[in-house]
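**Q** the sequence and its predicted three-dimensional model are supplied below.
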Amino acid sequence: MEAGRPVLDDLDRKRFHRKQMTWLAIFAIVMIPLFTWLFATRESPADYTFTMIGNMLGHRVGFIIWGAATAILLGFYILRLFVLQSFRDTRARKLLLWSLVFLLLTVLIPSLEGTYLLNRLHDFSAVAFALCLVMSLYLFIRHLHERDEKVYGLSLAMLHTVIGGSLILLLLFGMTGIFQLFFFVSLSVFLAVLNGKLFKGRDREWKGD
């Protein structure tokens, strides 16, 4: 253990570095896009948003299960990256937590009796989820600049691709599930690539800590 490093942080890193946690992370990053694809393609994502598929077309329970599962798996995967990279930025962790709360609100609010206020709250929570998540990841990527400029450059480019691609699809296809599907699938690819770049040869590096 490095001098001056809090014992709790060191224990957290060891816990998240276990083989079981690695397999759980692999499961998470595979299931997020798979769950998203399976839910979105219950109907046509080119014609309906996820909310419409869930609440107008009779898949409300599936919508809530998808949102809850995605929030849990996404939160675990990103938090694991934070811990293993000794990224202790309080703002980033709070933003990550709030993004997951907003995702849950996004899938739960439409199950209530619809009013103008609830509809606007649903729209707000959906946007807030994406903004909080992106800002949390941006703070993490900025932290990586101090460690590896190549990983930083690649990560920033991929995050911009996730955001830019989603916005372009929103402009091209309008408010449909196409841009939502792209966002979650491309986000999963980005996180998987980032994980691979950060922890290539990690076992050797961990032994040297």
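**A** Noted; the coordinates are in hand. Residues are numbered from 1 along each chain as shown.

**Q** only C-alpha atoms from now on, for both contacts and neighbour counts.
**A** Noted.

**Q** can you give me the buried ones in the helix or strand harbouring residue 21?
**A** Secondary-structure assignment from DSSP states H and E places residue 21 in helix 19-40. Residues 24-25, 28-33, 35-37, 39-40 are the ones in helix 19-40 that count as buried (16 or more other C-alpha atoms under 10 Å).

**Q** and if you look at stretch 92-99?
**A** 92, 93, 95, 96, 97, 98, 99.

**Q** same list (those residues) but as a markdown table, adding distance to residue 14 and secondary structure.
**A** What follows is the buried residues of stretch 92-99, written out as a markdown table (distance: C-alpha to C-alpha, whole Å; DSSP: H, G, I helix; E, B strand; the rest coil):
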| residue | distance to residue 14 | secondary structure |
| --- | --- | --- |
| 92 | 21 | helix |
| 93 | 19 | helix |
| 95 | 24 | helix |
| 96 | 22 | helix |
| 97 | 22 | helix |
| 98 | 26 | helix |
| 99 | 26 | helix |
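
**Q** still on that earlier bit, tell me which two in the buried residues of helix 19-40 are the farthest apart.
**A** 24 and 40 (23.8 Å; C-alpha to C-alpha).

**Q** leaving out chain neighbours, which residue sits closest to residue 141?
**A** Nearest non-adjacent residue to residue 141, counting by C-alpha to C-alpha, 6 or more residues apart in numbering: residue 152, 6.0 Å away.

**Q** which ones are touching that neighbour?
**A** Contact analysis of residue 152 by C-alpha atoms under 8 Å, 6 or more residues apart in numbering lists 141, 142, 144, 145.

**Q** here's the one I want to compare it with:
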Amino acid sequence: MPKRALLKHRPWLLASVAAATAFYFLSNDPIGGIQLMLLKGLGVALLAIYVLRRHLSVDGGILAAVMALSAIGDMAIEVSFIAGGAAFFLAHIAAIALYFRHRRQHPTSSQKLAGAALFIFTPVISYLLTKDAGVTFYAAGLGTMAALAWLSRFPRYRVGVGAVLFVVSDWLIFYRMGQGGQSALADWLVWPLYYSGQFMIATGVVQSLRNDLPLDRD
């Protein structure tokens, strides 16, 4: 993005990173309760604001909805796993719509294979980790989202990889569920993988949409 635009909109990204980082280090802090829940949602909610400020359009609105629903899921899952999962599932549906609108016209064989693998193995591995039908249904939406992100015209090594990081973070959660308790690996990696994925998706899609604008100077 041009230097002036970066300076103008960087505060929203920096604030998002700061909130996400603060939550990571305070997640086991005694403050707990509603304050920690709001802090958790703030990281991705600020990405939604960033998106709207950078690209106020139908596609920007869909992407902002993806981030907003994800932020709701981040908070709701602290109260109810089902409520949080439902919010994330709706976020995946919105993302599916966005990526389908911007699907790559002539994907290579390797891209098609990677997309098919994400579509098939995301729910399969999720089921093997949990043996839970509800989780598998959710993971089918997650896998479809990731597959279409990989097959979209958006930069694969930002948006596609971001979607894959989202999948891996959820697999770690499902692994913890299947183990019936805590996992040090999941405790350390779930949030960084998830937030990094969302950050890559938001900035990657926005950059691509901005590049489509004629004479985009800021």
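**A** Received the coordinates, thanks. As the structure is a prediction and not an experimental result, all values here were calculated from the model.

**Q** now the TM-score, please.
**A** Overlay of the two chains. TM-score (TM-score structural alignment, normalised by the length of the first structure): 0.55; 162 aligned residues with a C-alpha RMSD of 4.1 Å.

**Q** tell me the spacing between the residue nearest to residue 141 of the first structure and residue 60 of the first structure.
**A** Noted for residue 152 of the first structure: a distance of 39 Å to residue 60 of the first structure, by C-alpha to C-alpha, to the nearest Å.

**Q** find the residue at the geometric middle of the first structure.
**A** Centroid-nearest residue in the first structure: residue 74, 4.4 Å away (criterion: C-alpha atoms, centre = their mean).

**Q** any chance of a markdown table for the buried residues of stretch 92-99 of the first structure, columns distance to residue 179 of the first structure?
**A** Below are those laid out as a markdown table (distance: C-alpha to C-alpha, whole Å):
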| residue | distance to residue 179 of the first structure |
| --- | --- |
| 92 | 25 |
| 93 | 26 |
| 95 | 22 |
| 96 | 21 |
| 97 | 23 |
| 98 | 22 |
| 99 | 18 |
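
**Q** among those residues, which one lies nearest to residue 136 of the first structure?
**A** Comparing the buried residues of stretch 92-99 of the first structure against residue 136 of the first structure with C-alpha to C-alpha places residue 92 closest, at 4.4 Å.

**Q** could you find the closest non-adjacent residue to that closest one?
**A** Using C-alpha to C-alpha, 6+ apart, the nearest residue to residue 92 of the first structure is residue 136, at 4.4 Å.

**Q** quick one, what contacts the counterpart of the one you found in the second structure?
**A** Alignment note (TM-score structural alignment): residue 136 of the first structure maps to residue 94 of the second structure. Going by C-alpha under 8 Å, 6+ apart, residue 94 of the second structure touches 62, 63, 65, 66.

**Q** is residue 98 of the second structure in a helix, a strand, or coil?
**A** Secondary structure, DSSP: H, G, I helix; E, B strand; the rest coil: residue 98 of the second structure is helix.

**Q** surely it and residue 63 touch.
**A** Yes: Residue 98 of the second structure lies in contact with residue 63 (C-alpha atoms under 8 Å); the separation is 7.2 Å.

**Q** residue boundaries of the helices in the second structure?
**A** Taking DSSP state H as the test, the helices found in the second structure are 3-26, 33-54, 58-76, 81-101, 109-130, 133-151, 161-179, 184-212.

**Q** for residue 155 of the first structure, the count of nearby residues, please.
**A** Residue 155 of the first structure: 24 surrounding residues under other C-alpha atoms under 10 Å.

**Q** ok, and the closest non-adjacent residue to the aligned residue in the second structure for residue 165 of the first structure?
**A** Residue correspondence to the second structure (TM-score structural alignment): residue 165 of the first structure is matched to residue 168. Take residue 168 of the second structure and drop its neighbours on the chain: the residue closest to it by C-alpha to C-alpha, 6+ apart is residue 193, 7.4 Å away.

**Q** quick check: the one you found touching residue 165?
**A** Yes: counting by C-alpha under 8 Å, residue 165 is a contact partner of residue 193 of the second structure at 5.5 Å.

**Q** all set, thanks.
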